[in-house]
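K.L.:
Turn this into a model:
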Amino acid sequence: MSTEGGNRAIIAALSANLAIAVLKFLAFLLTRSSSMLAESIHSVADSGNQLLLLVGGKRAAKQASPQHPFGYGRERYIYAFIVSIVLFSVGGLFALYEAWEKFHDPHGFEGPWWWVPLVVLLGAIVLEGFSFRTAIKESNHTRGKRSWVNFVRTAKAPELPVVLLEDAAALLGLLFALFGVSLTLLTGDGMWDAIGTALIGLLLVAVAVVLAVETKSLLLGESATADHVKAIEGALVGPGVDKIIHLKTLHLGPEELLVAAKIAVADSATGTAIAKAINDAEQRVRAAVPIAKVIYLEPDIYTAQQTSSTTPVAP
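P.N.:
Purely as a prediction, here's the structure:
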């Protein structure tokens, strides 16, 4: 994924959420609808999350230092994990708390502004739809033939999966709010508003858990994709390199891959020939997989007792 594409999706989502948050909160002040308050906080949390993703991307671009010799690429994973915590606490738990309060006092809407939440929700659906469309468009550049579920599970750059899930949750949350508000207006029973708020809370908690699980895997360190491993294997074997004894890969960041391999060389090869074979193999790997920025190759004499293996990759 290009960083620019991820940033475009983030900025589109941030612009939509800031505008929507103001309108939702205004609707809450006029009607005291718990669904509108939950959706207001949801939009505020999403806006904060998008700012966190932008900060993470900026911090990840810092140059490597003696203390962090492999750079700061994983900052993007850390900030994406913080996003899941914010979504869970500020968004999901707050909405569930509001639903609990409304269940104990299920009053209808106050004042003559009963129509405002409907207008705001319909307008918010349009704005969120544009944001979601941008996220889908940018994701399609790198998704390839993967399903959307597989894309979220296997993407190495966290920004687009996060924005996709947030926008999808935002649209579904708006439908839940519209459900609760409409039935409250029709029946005068605030219990429907409480139900809509509870559905929003459960939705946000579920999305936060999915984000936390997927980002945790990235934080622990994931190997290269199957396609990249295959390309690296093909590039390593060449003049002076008879075969791969074993290979391990690790993402230092979304666009930075560490490659470590033990390669088999001829037992009669000189030190100069081995050094040239290693340098040539590194060039071939970088040409085949440009994100392979850090490469360590260890030459060895292959024997039948050694087992050739590669790093398992995620399905």
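
K.L.:
alpha carbons only for contacts and neighbour counts from here, please
P.N.:
Fine.

K.L.:
and the residue located most distally from the centre of the chain, which of the three is it?
P.N.:
In the chain, counting by C-alpha atoms, centre = their mean, Ser268 sits farthest out from the average C-alpha position, at 49.3 Å. Recorded secondary structure, Ser268: coil (DSSP: H, G, I helix; E, B strand; the rest coil).

K.L.:
The structure of the following sequence is requested for comparison with the preceding one:
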Amino acid sequence: MEQQTPPSTDARPAQQGSTKVIFAAIVANLGIAVAKFVVAGITGSAAMMAEGIHSAVDTGNELLLLVGEHNAAKKPDARHPFGYGKVVYFWALIVALSVFTLGGGLSIYHGVHAIVHPESLGDPLWNYIVLGVAALFEGYSWNVSRLELNKVKKPGSNLWQAFRASKDASVFTVFIEDSAALLGIIVAVAGIGLGQWTGNRYFDPAASIVIGLILVGAAYMLARETGALLVGEAMGDDQTTRLRAIFDADPQIDKVGKLLSMQMGPDQVLLTASVQFKRGMQIDAVEIAIARLEQRVNAEFPEIKQIYFESGALRSSWRRADASQPANPSVD
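P.N.:
Below is the predicted model:
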């Protein structure tokens, strides 16, 4: 299908909100991971070891997200004329696989190993102290990502719906990781506490397995969302409806056909529009109408960087104009 030449494309602007979320998560997870491993070695807690693995994996994942953010800011070139925005989705998918294998898999393995070869636990006081401090840091990081998600949350919706609506993989990845981390801390405290209270050595490794299952669930959610964006997810139904209203309201358009969109990055969308202009319009009038539509769309959807108009509808309008006004030919 032939298309109109798109407007010029600038490089993807820096995602200041995304970078802030990632750095907050790195600061929270790095120190916590070291403390958890030290205490796990002292007390022999399988749940604490699982938490240490979780925090260490999360720290590495945030570094991968930073790589994605850096590469996504590259300017379009001949090999990638639409830019590098989808690089963020690629690295977010790698993070999801990391959470599944290194986080969930190792936590479950360590829990099973501790059940088969149970060990006596030492004084759990330091476990509680480190987990309490970890909850504060993870809560801070979680709140930073929550505030970013609130920017795309619709009135009356919840954070889960905002997560599904967000196109910024760095933000929603940190949000899901931190949510899983907070749940993991609760499970670890419960496992260690029940083991101490009952004297049953199996509560602690069972908590490690539960933490692993939480991470597997988080990995599945991240893989589903980032995978959909990576292969070319469209804008939401609400946005498409608003776009159609903009085209329908233009006085020079007779009919609006398909409006097809593709997310090319957290703040970059490609749009193709099949529209039927008024009968008998000349080339200059069509160009003015296109420029007007581009301005109106960009005013409401600044993330739409390219708009393509289906050439069949344009040629049809110009041919009708040629037939009705043969003395003033238009370009076909």
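
K.L.:
do you know how far the residue farthest from the centre of the first structure is from His107 of the first structure?
P.N.:
87 Å (C-alpha to C-alpha, to the nearest Å).

K.L.:
How about Gly196 of the first structure?
P.N.:
For Gly196 of the first structure relative to His107 of the first structure (C-alpha to C-alpha), the value is 14 Å.

K.L.:
and what of Leu250 of the first structure?
P.N.:
Distance from Leu250 of the first structure to His107 of the first structure, by C-alpha to C-alpha: 55 Å.

K.L.:
before we move on, what about Leu203 of the first structure?
P.N.:
For Leu203 of the first structure, the distance to His107 of the first structure equals 24 Å [C-alpha to C-alpha].

K.L.:
Ala231 of the first structure now?
P.N.:
In terms of C-alpha to C-alpha, Ala231 of the first structure sits 63 Å off from His107 of the first structure.

K.L.:
What of Leu93 of the first structure?
P.N.:
Relative to His107 of the first structure, Leu93 of the first structure is positioned 21 Å away (C-alpha to C-alpha).

K.L.:
unless I'm mixing things up, Gly6 of the first structure is touching Pro161, no?
P.N.:
No - contact criterion C-alpha atoms under 8 Å: Gly6 of the first structure and Pro161 do not qualify, at 9.4 Å.

K.L.:
is it fair to say Thr272 of the second structure lies in a helix?
P.N.:
No - applying three-state DSSP, one finds Thr272 of the second structure to be strand, outside a helix.

K.L.:
Nearest spatial neighbour of the counterpart of it in the first structure, chain-adjacent residues omitted?
P.N.:
Counting by TM-score structural alignment, Thr272 of the second structure corresponds to Ala260 in the first structure. Among residues not flanking Ala260 of the first structure along the chain, Tyr296 sits closest, at 4.7 Å (C-alpha to C-alpha, 6 or more residues apart in numbering).

K.L.:
do Val44 of the first structure as well
P.N.:
Per C-alpha to C-alpha, 6+ apart, closest to Val44 of the first structure is Ala21, 5.9 Å.

K.L.:
Kindly report the same for Ile176 of the second structure.
P.N.:
Nearest residue to Ile176 of the second structure, sequence neighbours excluded (C-alpha to C-alpha, 6+ apart): Ala218, at 6.5 Å.

K.L.:
From Arg224 of the second structure, how far off is that neighbour?
P.N.:
From Ala218 of the second structure to Arg224 of the second structure the distance is 10 Å (C-alpha to C-alpha).

K.L.:
With neighbour numbers in mind, choose between the two.
P.N.:
Ala218 (22 against 12; other C-alpha atoms under 10 Å).

K.L.:
who's in contact with the more buried one?
P.N.:
96, 99-100, 176-177, 180 (C-alpha atoms under 8 Å, 6 or more residues apart in numbering).

K.L.:
returning to what we had before: please report how far the match of Thr272 of the second structure lies from Arg146 of the first structure.
P.N.:
From Ala260 of the first structure over to Arg146 of the first structure (counting by C-alpha to C-alpha), the distance is 27 Å.

K.L.:
Give me the more crowded residue out of these two.
P.N.:
Shown here are Ala260 of the first structure and Arg146; by other C-alpha under 10 Å, Ala260 has more neighbours (17 against 12).

K.L.:
just checking, the more buried one touches Thr249?
P.N.:
Yes - counting by C-alpha under 8 Å, Ala260 of the first structure touches Thr249, with 6.3 Å between them.

K.L.:
Counterpart of Leu172 of the first structure over in the second structure?
P.N.:
Leu172 of the first structure maps onto Leu183 in the second structure, by TM-score structural alignment.

K.L.:
Next: Asn279 of the first structure.
P.N.:
Aligned partner of Asn279 of the first structure by TM-score structural alignment: Ala291.

K.L.:
likewise Gly5 of the first structure?
P.N.:
Checking with TM-score structural alignment, Gly5 of the first structure has Gly17 as its match.

K.L.:
Okay, and the aligned residue in the first structure for Thr59 of the second structure sits in which element?
P.N.:
Thr59 of the second structure maps onto Ser47 of the first structure when the alignment is built from TM-score structural alignment. Taking DSSP states H and E as the definition, one finds Ser47 of the first structure inside helix 34-60.

K.L.:
Mean deviation, the lengthiest helix in the second structure versus the first structure?
P.N.:
Counting residues, the longest helix in the second structure under DSSP state H turns out to be helix 169-198. Helix 169-198 of the second structure, aligned to the first structure and superposed, deviates on average by 1.4 Å (mean C-alpha distance after the TM-score superposition for the first structure).

K.L.:
Counting by contacts, list what that helix packs against.
P.N.:
helix 16-43, helix 46-72, helix 87-98, helix 125-150, helix 203-230 (3 or more C-alpha pairs under 8 Å, 6 or more residues apart in numbering; DSSP states H and E).
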